[in-house]
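In: Provide a 3D model corresponding to the input given below.
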Amino acid sequence: MIELTDAANKKFLDAFLAQADNQELYQRVLFSPDDTKGIEELNRRFKEFYAEARLIKYISSIIHYTSIELSLRNRKIDKACQPTDEIERLVDGLTCISNEGDREGIQEWKDALSDKRLLEAIQRLTEKEQATLTLLYLRNLKEREVARLLGVTQQAVSKVKKRALLKLRKQLEGGEMHEPVNAAIASAEQR
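Out: A predicted model of the protein is given here:
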């Protein structure tokens, strides 16, 4: 017969006895302790119930910890991609150009953007950052192609792009505005 040693075992036994057929068998064995076949059947059912419960607990733990791991992985990915993705969508969304065929004749940001704040923010970027964004967004070139045109590596283009987009984000969110590195813009602002 099963002996209860603590509260956890009592809860486990209560779950086992919650099934009507197990309850009936338990009652039968309880009132006729000489019924060896009944005792063997009760023990067999309890062992099956216990094994199934352990399997369910194991699978539940795997699901729980896997979901935590996936959540953490997704947060890392979102955190890594989020800053540039938002600004890229903003740049794409604020352009006056509806399709890529119209984009071919556009060479300057002032012709492409409908948002004055974004245009001013782009003009505050360095010449290198402006050139990189122009090739990527106005001419719709891939980072690889921009790298070849500028004579740098694709990683350098990606780094300049990310830095420029982060600067744009900071400026558009009302963060600290950096003085333009571009001398032509600096002299135009002083006038």
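In: CA only for contacts and neighbour counts going forward, please
Out: OK.
In: how about the helices in this structure?
Out: 7-17, 20-31, 36-94, 100-103, 109-112, 116-123, 127-133, 143-150, 154-172, 183-190 (DSSP state H).
In: what angle separates the longest one from helix 7-17?
Out: Orientation check (axes from the mean of the first three to the mean of the last three CA atoms, to 10 degrees): helix 36-94 against helix 7-17 gives 100 degrees.
In: what helices and strands are in contact with helix 36-94?
Out: Under the contact definition 3 or more CA pairs under 8 Å, 6 or more residues apart in numbering; DSSP states H and E, helix 36-94 sits against helix 20-31, helix 154-172.
In: to check against the first, give me the structure of this:
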Amino acid sequence: MKQQLVQYFQELTSQSYKLIDFLKLSSDVIPLQELLPDLSNQLASLKTSMINNYKHLNRPQYDWSEAQTEVGVGLNSIGMLSDRLSTLIIKEWCLRNKNNPNPEKANDLYQTHTMDIIHALANARPGSSSMNTKITHHKSDVTANSWEEAFYGLLSTNIVNWESQEILYVKDITTLPCEELRRYIAWFSFGNIQRNEYIQYCEELYWH
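Out: Below you'll find the model as predicted:
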């Protein structure tokens, strides 16, 4: 079963690369007021087809109802590992395609970090670490009805989060107008709440 799951998560990773290939993320920093609607609309339009692609991977079936929540799972829960996998997928794509492509570094990332997470996913057991989120009264309107939809939502959210944070690493944010800074702060708060909810959906729906 483990080897089947390793292969499944490798195929899930490959399908996810294709999504980012289609999006063709820009190497330039795009203002948030342009980035959010454009990228969000693209991801929304691709949602149904990508979820169907994920479902066609035929995740190995197992009587997950027999899997009991275990003490000692820590951060190696499906929800938290899915979050890490989605981030590594984005990072590898950027290493291959954005400014100054570095395929050697991208290959090393996949062989060391991504494959390590894939094996951890294949060995995962139900846990509670996905509940480790900020205490807040804010809620997003995200929902998911399947594991595949939850993973797509998490990947999509992390893509938008990744792209919106580019400005923090390539520009001096102290030079930004106050109103623009407010927009970034508001989005980072909302984006992280949305991310946390998808992590929880990934954890719950994988086992049901």
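In: TM-score for these two?
Out: The TM-score (TM-score structural alignment, normalised by the length of the first structure) is 0.28; 85 aligned residues with a CA RMSD of 5.1 Å.
In: hang on, the earlier thing: how about the helices and strands packed on helix 36-94 of the first structure in a markdown table, adding mean neighbour count?
Out: Formatted as a markdown table, these follow (neighbours: other CA atoms under 10 Å):
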| stretch | mean neighbour count |
| --- | --- |
| helix 20-31 | 14 |
| helix 154-172 | 19 |
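In: and those as a markdown table, adding distance to Pro83 of the first structure?
Out: Listed next are those as a markdown table, based on distance: least, CA to CA, whole Å:
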| stretch | distance to Pro83 of the first structure |
| --- | --- |
| helix 20-31 | 58 |
| helix 154-172 | 7 |
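In: which of those sits closest to Arg103 of the first structure?
Out: Proximity to Arg103 of the first structure (CA to CA) singles out helix 154-172 among these, at 19.7 Å.
In: so what touches the closest one?
Out: When contacts are defined by CA atoms under 8 Å, 6 or more residues apart in numbering, helix 154-172 of the first structure is touched by residues 83-84, 87-88, 117-118, 121-122, 125, 128-130, 132-133, 143-144, 146-148, 176-177.
In: do you know how far the residue nearest the centre of the first structure is from Ile87 of the first structure?
Out: The residue lying closest to the centre of the first structure (CA atoms, centre = their mean) is Asn74, at 3.2 Å. Noted for Asn74 of the first structure: a distance of 20 Å to Ile87 of the first structure, by CA to CA, to the nearest Å.
In: swap in Asn43 of the first structure?
Out: According to CA to CA, Asn43 of the first structure and Ile87 of the first structure sit 65 Å apart.
In: tell me which of those two has more neighbours.
Out: Neighbour totals were compared for Asn43 of the first structure and Ile87, and Ile87 leads with 19 against 15 (other CA atoms under 10 Å).
In: residues contacting that one?
Out: Ile87 of the first structure neighbours (CA under 8 Å, 6+ apart): Leu165, Leu166, Leu168, Arg169.
In: what's the burial count for Phe188 of the second structure?
Out: Neighbourhood size, Phe188 of the second structure [other CA under 10 Å]: 16.
In: pretty sure it sits against Glu163.
Out: No. Counting by CA atoms under 8 Å, Phe188 of the second structure sits too far from Glu163 to count as a contact (11.3 Å).
In: from the middle of its chain, how far away would stretch 65-78 of the first structure be?
Out: Centre-to-centre, stretch 65-78 of the first structure and its host chain are 7 Å apart (CA atoms, centre = their mean, to the nearest Å).
In: list the buried residues of it.
Out: By 16 or more other CA atoms under 10 Å, stretch 65-78 of the first structure has no buried positions at all.
In: need the residues that contact it.
Out: Applying CA under 8 Å, 6+ apart, stretch 65-78 of the first structure has no contact partners.
In: what about the longest helix in the second structure?
Out: If you go by DSSP H, the second structure has its longest helix at helix 178-206.
In: what is that helix packed up against?
Out: Helix 178-206 of the second structure packs on helix 32-55, helix 78-97, helix 147-164, going by 3+ CA pairs under 8 Å, 6+ apart.
In: redo those as TSV? Include mean neighbour count and distance to Val6 of the second structure.
Out: Below are these laid out as TSV (neighbours: other CA atoms under 10 Å; distance: least, CA to CA, whole Å):
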stretch	mean neighbour count	distance to Val6 of the second structure
helix 32-55	15	15
helix 78-97	21	13
helix 147-164	22	16
